[in-house]
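Undergrad: please find the sequence and the predicted model below.
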Amino acid sequence: MGTHARFLFCWLCLQVIFATVLSDVWKAEVVSELKTLVSSCVVLPCKLQYPGKQLPDSRIRGIWHQQAKHDQRIYHEDSTEIADSFKGRTRLLGHLGEKNCTLEIDEVKNHDNGPFCFRAEIPSIDKYSFVESCVALSMMSAPEKPKLEQMKTLEDGVPATFKCSIRHTCPSHPPTITWSRSNSEATLSNRDILHGNWEVESLLIFIPTEKFDFTDLNCTVSFHGGLQSSVSSLIHVKRKANFLHIIISVVAVLGTSLLFGGVCYIICKKYRRQTQDLQSRNASVIWSRMSRMSQRFRKSPRSGEDEPDHKVPWLSVTIKFCLFTHHSLCCPCPF
């Protein structure tokens, strides 16, 4: 191999090594896609790597632009370089010297779809556009419904906990959550659930009573930009068991039983008295009939004189039996 050929080969190797080193050093880590709410804001997380030692913010220039058109800048430190549709709506939240290139887009519009890419420039050293790592936005014209969680069983007088939560992409202006129970205690928290998504949640603690049974509990989420979303849940409160309810129930049952028994006793007593009166009258009638019949049999059909009593002893026995038993067969008497 000639000298010229060896020199060309070494030069190509150095180019490959240099390109490999640069490609390893210049990096940007972003989220490829984010769902965001129109009229609210979205924060695009971004981490930067550049060659050399760490530099101050003043030595690094950060630019965000459209992927297809590098001259369509959505953020630049010089506001005159920003496209008119994005002026006043974008700002860097991170410090470039700390390798944080996070961008916020406020008052999101329907046309803010992207994809958007980051470009870093280090004057007198190098510059790089990370067009292979860009962010696309998926627009939501209306917010999602919040998620409401509650205890399965609510008891009268026992503190209950409710949780209302919702995801968002605007940690710099997180949503606010309000409850329909304004006089109860509520705590609000906002946490990062990674990949550009955040979750805000509110914990409500209040003491339910019987008056809250079959009433609605409402959770309303207000987003940055003015949109709102709400969810409601029907509350069922279980009454607290105590001896008073048991005593009242027992007294009510006993009272009803005594009242019913008294009424039955009075009716039966009245019916028995009427029955005895009726039987007494029937006995008098039977005795009268038996007496007349006895006299009839004592008289002789020929002489008209009375027969001796011993000729009709069975009649006296029959009368006594009827009077003693009040048997229905005795009335009317067949004689």
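TA: Now that the structure is in, tell me what you want to look at. Numbering: from 1, shown residues only.
Undergrad: CA only for contacts and neighbour counts going forward, please
TA: Will do.
Undergrad: which strands or helices does whichever strand or helix holds Arg191 pack on?
TA: Using DSSP states H and E, Arg191 maps to strand 185-192. When contacts are defined as 3 or more C-alpha pairs under 8 Å, 6 or more residues apart in numbering; DSSP states H and E, strand 185-192 packs onto strand 198-206.
Undergrad: orientation of the strand it packs on relative to strand 185-192 in degrees?
TA: The directions of strand 198-206 and strand 185-192 differ by 160 degrees, with axes from the mean of the first three to the mean of the last three C-alpha atoms, to 10 degrees as the criterion.
Undergrad: hang on, the earlier thing: what residues does the strand holding Arg191 touch?
TA: Residues from elsewhere that reach strand 185-192, judged by C-alpha atoms under 8 Å, 6 or more residues apart in numbering: Pro171, Pro174, Ile177, Trp198, Glu199, Val200, Glu201, Ser202, Leu203, Leu204, Ile205, Phe206.
Undergrad: adding neighbour count and distance to Trp314, write these out as a markdown table.
TA: Formatted as a markdown table, the entries for those read as follows, by neighbours: other C-alpha atoms under 10 Å; distance: C-alpha to C-alpha, whole Å:
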| residue | neighbour count | distance to Trp314 |
| --- | --- | --- |
| Pro171 | 19 | 119 |
| Pro174 | 21 | 116 |
| Ile177 | 24 | 107 |
| Trp198 | 17 | 115 |
| Glu199 | 19 | 111 |
| Val200 | 21 | 110 |
| Glu201 | 22 | 107 |
| Ser202 | 22 | 105 |
| Leu203 | 18 | 102 |
| Leu204 | 21 | 99 |
| Ile205 | 16 | 97 |
| Phe206 | 16 | 94 |
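Undergrad: for Ser229, state which of those is nearest.
TA: Ile177 (9.7 Å; C-alpha to C-alpha).
Undergrad: pretty sure the closest one sits in a strand.
TA: Yes: when the secondary structure is assigned by DSSP: H, G, I helix; E, B strand; the rest coil, Ile177 falls within a strand.
Undergrad: state the helix or strand in which the residue lying closest to it once chain neighbours are set aside lies.
TA: Spatial nearest neighbour of Ile177, excluding adjacent residues (C-alpha to C-alpha, 6 or more residues apart in numbering): Val221 at 4.6 Å. Element membership of Val221 [criterion: DSSP H and E] is strand 215-222.
Undergrad: got it, and Glu149?
TA: Glu149 belongs to strand 147-150, assigned by DSSP H and E.
Undergrad: against that first model, consider the following:
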Amino acid sequence: MGVIVIGSYGVGPATADPVAIPATAGEAVQRLVDLSRESEQLNQAALTAQEDLDAKVTAAQAADTVAAAAAETLDAARAEIKKYQPVIDRAATAAYTGGRANRLTALLASNSPQQLLDQMSTLALVGSRTNDQLSEYKKVSDAATAAESSARAAADAARDARTQADAVRNDLEQKRSELQGSMAQVIAAWGQLSASDKSALAGSMFPPGFDRDTLLRGLVPGSGTSALAAGMTRVGDPYVWGAIGPDKFDCSGLVQWAFKQVGMTVPRTSQQQSNFGTPVAESDLQPGDVVFFYPEVSHVGIYAGNGLMLHASTFGVPVAVSPMGSTPFHSARRY
């Protein structure tokens, strides 16, 4: 199966012609399997892009809020400066004209010792008040300068956040378009299969000799095993791209739904789920562990013991318990 890398989230389908009449029934089934695999990759890529977009939009909204608050702070600082402007203007005029009163002027203009004392007290008060006001003006001026710098930085951050959100939004739209095209190919290929081929592809919901009731009775209570038990109730439900239940699922949607039933919130996509919880070696797998497949981690299931997993496989195949061996193992986590 050929694939090409698209963007930063996953892979897109290789060129295929599902409309051409397959030479054999086996070829028809293999074509459907290949197309379904590619559509599952695109589905997970689109889900990852959606999660990224949601995060970017939230960041942009937060940045806008910070920018608005910074702008308000700057406006308030500028308004505070205006309150001190008359004092600054008077001080500047006095300094320019040399018209500031002093103690010598008061002595020459006074008619009595008491009048001199009164005038000198007034001069001291006016000088002190002016100095205090000039000091406060410097404080609010410095605050306004800092507020202007913060407002500019916040506005730049908000603009960058919106730009990033727009870029991810465009990427998501492209991936959704690719997924729609891939889904149409899968459905067209499915339509070329005979009833017996469709039945063979769907297979059985449990492998030979598997006893669900025995497995469930042997499970030790816990989040993983309880989630496996919850997921087992969905065996037979159809695979649908992007579905999260309660009666249809994609692979990561089934895992998310199963753990939600036991009160645990796990991420939406297979890639995000592969970084949740704690790592588990393949040799140490226990029922209820979450298992991941393919190099780009585009498929996920819940380990059911004895080399089996519960998973929503692909279009045309209902939720089932299947052997893990036919799918390239990537990693496992314990939630």
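TA: Perfect, thanks for sending it. Everything numeric in this text was worked out from a predicted model, so none of it was measured.
Undergrad: mind checking the TM-score on these two?
TA: Comparison of the two superposed chains (TM-score structural alignment, normalised by the length of structure 1) gives a TM-score of 0.22, and 112 aligned residues with a C-alpha RMSD of 6.0 Å.
Undergrad: the residue nearest to Ile177 of structure 1: neighbour count?
TA: By the criterion of other C-alpha atoms under 10 Å, Val221 of structure 1 has 24 neighbours.
Undergrad: name the helices or strands packed onto the top strand by length along structure 1?
TA: Counting residues, the longest strand found in structure 1 (DSSP state E) is strand 126-140. The elements that strand 126-140 of structure 1 packs onto, with contact taken as 3+ C-alpha pairs under 8 Å, 6+ apart, are strand 27-30, strand 33-37, strand 116-122.
Undergrad: could I get the full set of helices for structure 2?
TA: Shown for structure 2, the helices assigned by DSSP state H span residues 25-97, 103-109, 113-191, 195-202, 212-218, 223-232, 251-260, 270-273.
Undergrad: out of these, which gets nearest to Val321 of structure 2?
TA: helix 223-232 (8.5 Å).
Undergrad: by how many degrees do that closest one and helix 251-260 diverge?
TA: Counting by the same axes, to 10 degrees, helix 223-232 of structure 2 lies at 120 degrees to helix 251-260.
Undergrad: would you mind pulling up the elements that helix 223-232 of structure 2 packs against?
TA: Contact partners of helix 223-232 of structure 2 among helices and strands, from 3+ C-alpha pairs under 8 Å, 6+ apart: helix 251-260, strand 299-305, strand 308-311.
Undergrad: for the residue lying closest to Leu74 of structure 2 once chain neighbours are set aside, what are its contacts?
TA: Computed as C-alpha to C-alpha, 6+ apart, the closest residue to Leu74 of structure 2 that is not its neighbour in sequence is Ala147, at 5.0 Å. Shown in contact with Ala147 of structure 2 (C-alpha under 8 Å, 6+ apart): Ala70, Ala71, Thr73, Leu74, Ala77.
Undergrad: burial count for the third one?
TA: A count of neighbours around Thr73 of structure 2, defined by other C-alpha under 10 Å, yields 19.
Undergrad: ok, the last one next?
TA: A count of nearby residues for Ala77 of structure 2, using other C-alpha under 10 Å, gives 20.
Undergrad: Trp314 of structure 1 versus the nearest residue to Lys27 of structure 1 once chain neighbours are set aside, what's the distance?
TA: What sits nearest to Lys27 of structure 1 in space, not counting adjacent residues and going by C-alpha to C-alpha, 6+ apart, is Gln49, at 4.9 Å. Per C-alpha to C-alpha, to the nearest Å, Gln49 of structure 1 is found 137 Å from Trp314 of structure 1.
Undergrad: who has more neighbours, the two?
TA: Neighbours of Gln49 of structure 1 and Trp314, each counted by other C-alpha under 10 Å, are more numerous for Gln49; the result is 18 against 10.
Undergrad: any idea how far Ser133 of structure 1 is from the more buried one?
TA: Remark: distance between Gln49 of structure 1 and Ser133 of structure 1 (C-alpha to C-alpha) = 13 Å.
Undergrad: shared neighbours, these two?
TA: Joint contacts of Gln49 of structure 1 and Ser133 (C-alpha under 8 Å, 6+ apart) are Ala28.
Undergrad: would you map the helices across structure 1?
TA: 3-25, 243-298, 313-325.
Undergrad: could I get the ones you listed as a markdown table with distance to Ile63 of structure 1?
TA: Below are these laid out as a markdown table (distance: least, C-alpha to C-alpha, whole Å):
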| stretch | distance to Ile63 of structure 1 |
| --- | --- |
| helix 3-25 | 18 |
| helix 243-298 | 73 |
| helix 313-325 | 123 |
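Undergrad: closest one to Ser138 of structure 1 among the ones you listed?
TA: When the helices of structure 1 are compared by C-alpha to C-alpha, helix 3-25 sits nearest Ser138 of structure 1, at 29.5 Å.
Undergrad: give me the angle between the closest one and strand 126-140.
TA: Taking the same axes, to 10 degrees, one finds that helix 3-25 of structure 1 is oriented at 40 degrees with respect to strand 126-140.
Undergrad: so Phe259 of structure 2 makes contact with Ala227?
TA: Yes: under the contact definition of C-alpha atoms under 8 Å, Phe259 of structure 2 touches Ala227, with a separation of 4.9 Å.
Undergrad: which one of those two has more residues nearby?
TA: Under the criterion of other C-alpha under 10 Å, the comparison of Phe259 of structure 2 against Ala227 puts Ala227 first, with 26 against 23.
Undergrad: from Ile302 of structure 2, how far off is that one?
TA: Counting by C-alpha to C-alpha, the gap between Ala227 of structure 2 and Ile302 of structure 2 amounts to 9 Å.
Undergrad: before we move on, what about Val5 of structure 2?
TA: As defined by C-alpha to C-alpha, Val5 of structure 2 lies at a distance of 28 Å from Ile302 of structure 2.
Undergrad: check Gly181 of structure 2 too.
TA: Summarising the geometry, the distance separating Gly181 of structure 2 from Ile302 of structure 2, computed by C-alpha to C-alpha, is 29 Å.
Undergrad: neighbour count winner among these two?
TA: Here Gly181 of structure 2 and Ile302 are compared on neighbour count by other C-alpha under 10 Å; more neighbours surround Ile302, at 32 against 13.
Undergrad: wait, the more buried one sits on Ser270?
TA: No: when contacts are counted by C-alpha under 8 Å, Ile302 of structure 2 is not listed as touching Ser270 (11.7 Å).
Undergrad: any idea how far Val231 of structure 1 is from the residue nearest to Ile177 of structure 1?
TA: From Val221 of structure 1 across to Val231 of structure 1, the span is 9 Å (C-alpha to C-alpha).
Undergrad: repeat for Ile319 of structure 1
TA: As judged by C-alpha to C-alpha, Ile319 of structure 1 and Val231 of structure 1 stand 93 Å apart.
Undergrad: same deal with Arg272 of structure 1?
TA: Using C-alpha to C-alpha, one gets 70 Å for the distance from Arg272 of structure 1 to Val231 of structure 1.
Undergrad: lovely, talk soon.
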